[in-house]
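Peer 1: This is a predicted model, with the sequence first.
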Amino acid sequence: MDPRRPRALAAVAVLLGATLPGCAGDGSGGAGGGPGAAGLGDPYFPRLGNGGYDVRHYALTLDYEPRTGRLTGTADITARATQTLDAFNLDLTGLTVHSATVDGEPAAVRRSDGELTVRPAGDVADGATFRTVVRYSGAPATITDAEGAREGWLRTADGAVALGEPTGSTAWFPGNHHPSDKATYTVTVTVPRGLSAVSNGEPAPPRTSGDRTTFTWRSTEPMASYLATLAIGRYDTRTSRTPDGIPVHTAARGNPALLGEIPELLAWEAGKFGPYPFSSTGAIVDPLIDVQYALETQSRPFFDKNTLDAPTLVHELAHQWYGDSVSPKSWRDMWLNESFATYAEWLYAEEFQDTPVGESFEEAFAEPGNWAFPPADPPSAGHLSDPPVYYRGAMVLHKVRQAVGDATFFAVLRGWPARYRHANASTEDFVRYVEEVAGEDLTDLWDVWLYGEDRPTGPSA
């Protein structure tokens, strides 16, 4: 996410924190089948996500009418049970559920707040792969957090944009909406002829029948649901390639010149961070959207009317390694996403804008707001995107660089996304990894820079 406009998230934490009476379980299942837990116990969003199963693939078939704002959807979810299930939950905000089936048999459904409980006709066995099909419709919600920042489904005059961090994806499809449960996706969207529908991954050729056109996008690498996106509108869509042959798919109103720099910027970042982890790249730019942040939506970062500039483009592309391929195990690990993306900006400024990394560090060190709390321990969900997560997090990386030397540090920059490619990792995983590569104990560094409550005294850099 663009660090220039931190976001408060407390309101959506409350929205998705409600317990569904009689349906939440502890995940034990008992002797026979039992309900999967209605939340995963995330420290900031305890009811976000669901227990008892692991999603493998989402096949979303959607039809959208911009004139009325109505979305009609079918979510075909393939998952593996991690316990014997007589019921399980999906996260879904708003929308009307018309029916559900599990392995082709009708299933009972119940709604409460942000939870959809599905009760199959028979138990799903522990370890079994099963398919859940949910049919739903309605006007998807725009979710507004405590600071007024908007996510979820954002309507425009001719379409909409779906943005998901941290809970917005619950507004347009049911699922296990916690970053620890990554899956592959197929998104098929039918819209009025003349509009485009753009999502993550690779496109199939569009199909037009009468006054409607259908677009299909496939993401074959695992993706956390908050990184899924969908943009519908009258876009100028273009395809090019990076020097390494990676397809670059862009969608914008007009053709911002900066989008032409994506191939070279991605090649520069690959030189720093290792091979690009996805099958395509690109961007979505919609100046009709005014959310005042950019977002690292997987393989297709999103930019609103305010945020398309070179540093932010570098930041969101860096997230493809740090945050998208290596995703957080919990929302407490958010600093791992943002520190690396911010440090990428510092590296870019040094090489292309004559601003040494040390100068960027000193500027961040001098800013009082960066010391409000330790980056690895935000005080609440409302502070997950505050400055310490970005800038003090980047300072942690710079102190690691000073402690271990450039050769080891740049080995970490490449090795970390290679070790956890398309997986999830925690702060503890990162600490262990750095000390493994460096071959030394860095406890004092972590205690002061990562977990310390106060700004260090004495020389900063």
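Peer 2: Received, thanks.
Peer 1: contacts and neighbour counts: CA atoms only from here.
Peer 2: Noted.
Peer 1: residues in contact with Ala228?
Peer 2: Under the criterion of CA atoms under 8 Å, 6 or more residues apart in numbering, the contact list for Ala228 reads 163-164, 169, 199-200, 297-298.
Peer 1: do Arg332 as well
Peer 2: The neighbours of Arg332, taking CA under 8 Å, 6+ apart as the test, are 43-44, 376-378, 384.
Peer 1: And the closest residue to Val434 other than its chain neighbours, how far from His177?
Peer 2: Nearest non-adjacent residue to Val434, counting by CA to CA, 6 or more residues apart in numbering: Val412, 6.7 Å away. According to CA to CA, to the nearest Å, Val412 and His177 sit 30 Å apart.
Peer 1: Ok, Ala87 next?
Peer 2: Ala87 sits 17 Å away from His177, going by CA to CA.
Peer 1: Identify the residues contacting the strand or helix carrying the residue nearest to Val434?
Peer 2: In this structure, Val412 sits in helix 406-419 according to DSSP states H and E. Applying CA under 8 Å, 6+ apart, the set of residues contacting helix 406-419 from outside is 272-274, 321-322, 325-326, 400-401, 430, 433-434, 437-438.
Peer 1: before we move on, what about stretch 148-166?
Peer 2: Looking at what lies outside stretch 148-166 - CA under 8 Å, 6+ apart - the contacts are 7-9, 65-67, 69, 140-144, 167-172, 195, 225-234, 288-289, 291-292, 295, 297.
Peer 1: this is the other structure I want to compare:
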Amino acid sequence: MSAAPAASHPAPATARPAPGAPGIGDAYFPHLGNGGFDVRHYDLDVRYAPDTGRLDGRATLTARATGSLSVFDLDLQQLNVTSVEVNGLPASFTRDGGELRIHPALSLPKGRTFTTTVVYGGIPQPLSGPIVFGSQYGWMKTADGVFVACQPNGASTWFPASDHPADKATFDVRIRAPKGLTAISNGRLLATHERGRTTVTHWRESKPMAPYLATATIGKFDVKRGTTPGGIPVYVATDPALTTGGLDFYGITTEATDHWSRVFGPYPFEETGAIIDDVPQAGFSLETQTKPVYSAVRDESTVVHELAHQWFGNSVSVRRWKDIWLNEGFATYAEWLWDEHKGRRSTHQSFLRAYNEHKPDDPFWKIDIADPQRDTMLSRAVYFRGAMTLQMLRERIGDRAFFRLLPLWTKLHRNGNVRTAQFIGLAEAVSHRDLGDLFGTWLSSRGQPRLP
């Protein structure tokens, strides 16, 4: 029998370039993030004038095309764009609300790494609304500089971004501020030098970071540096106008960082720390990566909460905002673990306090914290029902499995993004139990669950 002739196959057609989507696909924020590419690195160079409030910036983004692109978007609110280049060639652009739509001179093939440079400026304005406790957030002018805390959608008020936690990237941030002020960003301080009346600081965050966790806080600060007993570098900056009331931010930060490293797994970043500023218009603190920001002198529980976020929220980030309990429930449970560690009360006692504080008909029990909706995604229920869920999980599967689960979760998803279903699946795999009823009851039931 003779062999059949080989069939001829036409070469695969190259995909026709198409516009990238203006959003990443998050129902809570349909226009945040962008489709068609994955940002790998931000190189930001910003100049800020506190007397006028003006910011001038040059941002270079390195990204990889995930589709063949004819046009793509970046998120940028309020500020004016002077010029855009893609791979060194001038690109045309248009604006539509918070979208910067870029038309590169040459289309970008799928898989190609490309750079985009945006020159921009203006006077950034803070955002406000019901999401963040009714407080201002984002870029907030202070008496001596600026306080930058951007959850959930404020990063694009000060630099062009794919402003969603599902698109994490590394960062270099150069801040040019008047001499005599301290400028602080994420990661490690690489260099500081003076040019006339301006001080330039260069910070580098070498681990992937969600844009909302980036900061460029500027002001007068007393800085204390050192290392934790476990060897992790520490950088704590405190506004000298504040009275700390005896709260030792540096001491708590070093102790809690090392303790969580034992409970949650190795510290995921190169430096730990804190920025404590005097910002009355901001009624919150935020887990900005490597250096949580505090808008006033808070308490020990707040410090340990924000540091726990370095694992839960920062290193392991949500893929969609609906899963925010994986950040806030875990950090709230860390407060209970800290009290247990200090011998004040057990996590079960903390659970009962929270459980009994809310009567059966309280609206607290009417929020499905596995999908809490945009305007209530940072509600008290997300924090405390999330922590209750973890306590019920611990009591169901036992301490041995529970304290295997937490560091395994942070190890498997280090520098990544997650959904609730993945945590449930891992909890079931570790414990060898079906846990669907437990998570359904404590995350999503409408009404106060009965205690087991």
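Peer 2: Arrived safely, thanks for sending. Keep in mind that this is a model prediction, so the values were computed, not measured.
Peer 1: Got a TM-score for the pair?
Peer 2: Comparing the chains after superposition, counting by TM-score structural alignment, normalised by the length of structure 2, produces a TM-score of 0.92; 429 aligned residues with a CA RMSD of 1.5 Å.
Peer 1: Determine the number of other residues adjacent to Glu328 of structure 2.
Peer 2: For Glu328 of structure 2, the neighbour count with other CA atoms under 10 Å is 28.
Peer 1: Map it across to structure 1 for me.
Peer 2: Residue correspondence, TM-score structural alignment: Glu328 of structure 2 in this structure matches Glu338 in structure 1.
Peer 1: Excluding sequence neighbours, find me the nearest residue to that match.
Peer 2: Take Glu338 of structure 1 and drop its neighbours on the chain: the residue closest to it by CA to CA, 6+ apart is Tyr390, 5.0 Å away.
Peer 1: who's in contact with that neighbour?
Peer 2: Going by CA under 8 Å, 6+ apart, Tyr390 of structure 1 touches 3, 335, 338-339, 342, 375.
Peer 1: quick one: what's aligned to it in structure 2?
Peer 2: Checking TM-score structural alignment: Tyr390 of structure 1 goes with Tyr383.
Peer 1: does its match sit in a helix or strand, and which one?
Peer 2: Per DSSP H and E, Tyr383 of structure 2 falls inside helix 380-397.
Peer 1: post-alignment, that helix versus structure 1, mean distance?
Peer 2: Here the mean offset of helix 380-397 of structure 2 against structure 1 after fitting is 0.7 Å, by mean CA distance after the TM-score superposition for structure 1.
Peer 1: quick one: which of the contacts of Tyr390 of structure 1 is nearest Leu60 of structure 1?
Peer 2: For the contacts of Tyr390 of structure 1, the residue nearest Leu60 of structure 1 by CA to CA is Glu338; the value is 29.3 Å.
Peer 1: element containing the closest residue to Gly386 of structure 2 other than its chain neighbours, please.
Peer 2: Among residues not flanking Gly386 of structure 2 along the chain, Gly329 sits closest, at 3.9 Å (CA to CA, 6+ apart). The secondary structure element spanning Gly329 of structure 2 is helix 325-341 (assigned by DSSP H and E).
Peer 1: Pull out the buried positions in that helix.
Peer 2: Residues of helix 325-341 of structure 2 classed as buried under the neighbour-count rule (16 or more other CA atoms under 10 Å) are 325-340.
Peer 1: Show me what that helix packs onto, helices and strands only.
Peer 2: Using 3 or more CA pairs under 8 Å, 6 or more residues apart in numbering; DSSP states H and E as the contact criterion, the neighbours of helix 325-341 of structure 2 among helices and strands are helix 300-308, strand 317-318, helix 347-357, helix 380-397.
Peer 1: residues touching Leu286 of structure 2, list them.
Peer 2: So Leu286 of structure 2 contacts 149, 151, 292-294, 306 (CA under 8 Å, 6+ apart).
Peer 1: matching residues in structure 2 for the host helix or strand of Glu436 of structure 1?
Peer 2: Take DSSP H and E as the rule and Glu436 of structure 1 turns out to sit in helix 427-438. Following TM-score structural alignment, the partner segment of helix 427-438 of structure 1 in structure 2 covers residues 420-431.
Peer 1: Residues touching the matching stretch, excluding its own?
Peer 2: Outside stretch 420-431 of structure 2, the residues within contact range by CA under 8 Å, 6+ apart are 323, 326, 370, 397, 401, 404-405, 409, 434-436, 439.
Peer 1: Counting neighbours, which of these comes out on top?
Peer 2: The most crowded member of those, judged by other CA under 10 Å, is Leu326 (26 neighbours).
Peer 1: Tell me the spacing between that residue and Val318 of structure 2.
Peer 2: 7 Å.
Peer 1: what does Arg80 of structure 1 align to in structure 2?
Peer 2: In structure 2, the residue equivalent to Arg80 of structure 1 is Arg64, according to TM-score structural alignment.
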